[in-house]
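Engineer: how would this look folded up:
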Amino acid sequence: MSKHNRKKNKDLTKRIAEERILRLFCLADFYQKTRPTHSQRYIALARLISMRYNVRFLREQKRKVCKHCYSHLVVGENCRVRLKNGMILTTCFECGKMSRIPYHSRKSLAKFEKN
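Structural biologist: Predicted coordinates for the structure are as follows:
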């Protein structure tokens, strides 16, 4: 097999893996209220696929998964989101851990652009 075919094959497998991960996240969202155990399993499968084929989660997908216990986060059901001191604080009710994601307000971005 030539290098070109290997690269083409690798790109194809990564694209298929991304599609499967997206599909699993959609299923996890769909079954979160009725079957939370199925939802957790879909997230675990998506994580395994991403590790096997070296595909990263999208930003929205990363924020739907607890970084500590890998549970599927749904605001109001099993997590709490607060805005505090320039951070998005997400508290998981499953493990009790908190994740912090920085954000910038429009005022601070305007100051940054002036300098």
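Engineer: going forward, measure contacts and count neighbours with C-alpha atoms only.
Structural biologist: OK.
Engineer: quick one: residues contacting the residue nearest to Met98 when sequence neighbours are not counted.
Structural biologist: Nearest in space to Met98, with sequence neighbours left out and distances taken as Cα to Cα, 6 or more residues apart in numbering, is Thr91 at 4.4 Å. Contacts for Thr91 (Cα atoms under 8 Å, 6 or more residues apart in numbering) come out as Cys79, Arg80, Val81, Lys97, Met98, Ser99.
Engineer: which ones among the residues you listed are found in strands?
Structural biologist: Cys79, Arg80, Val81, Met98, Ser99 (DSSP state E).
Engineer: second chain to compare with the first, below:
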Amino acid sequence: MKRLMELAEKVFSEDQELAQRYVELARAIGAKANVRFPKWLRRRICRHCGAYLWPGVSCRVRLRINRSPHVTVTCLKCKRQMRYYYKVRKEG
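Structural biologist: Sure, this is the predicted structure:
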């Protein structure tokens, strides 16, 4: 799975369809073997449509700082938003 995701990252700028196919294969292998993706790989795939997310090309990334600070990732294929919450470190 990790190797397929690395290949998808290398190929994405040249052939987005091939990169998407690598992601689909990685997800199928993970489902068949009942293995979870690591967090850093899960955040590279849209939860809703399964598209490979490349910031600035296939997704938009925004930081929201309010009561609960989070990173908002918007998939440009299906227009869905995913939120990843984080804790703010206090200096001092």
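Engineer: closest to Ile49 of the first structure out of the ones in strands among the contacts of Thr91 of the first structure?
Structural biologist: Ser99 (23.5 Å; Cα to Cα).
Engineer: translate Arg60 of the second structure into the numbering of the first structure.
Structural biologist: Under the alignment (TM-score structural alignment), Arg60 of the second structure pairs with Arg80 of the first structure.
Engineer: need the longest helix for the second structure.
Structural biologist: Longest helix of the second structure, by residue count under DSSP state H: helix 16-33.
Engineer: relative to the first structure, which residues correspond to that helix?
Structural biologist: Against the first structure, helix 16-33 of the second structure falls on residues 36-53 (TM-score structural alignment).
Engineer: in the matching stretch, which residues are buried?
Structural biologist: Neighbour-count burial for stretch 36-53 of the first structure flags Pro36, Ser39, Gln40, Tyr42, Ile43, Ala44, Leu45, Ala46, Arg47, Ile49, Ser50 (criterion: 16 or more other Cα atoms under 10 Å).
Engineer: just to confirm, which helix or strand has Gln61 of the first structure in it?
Structural biologist: Per DSSP states H and E, Gln61 of the first structure falls inside helix 59-63.
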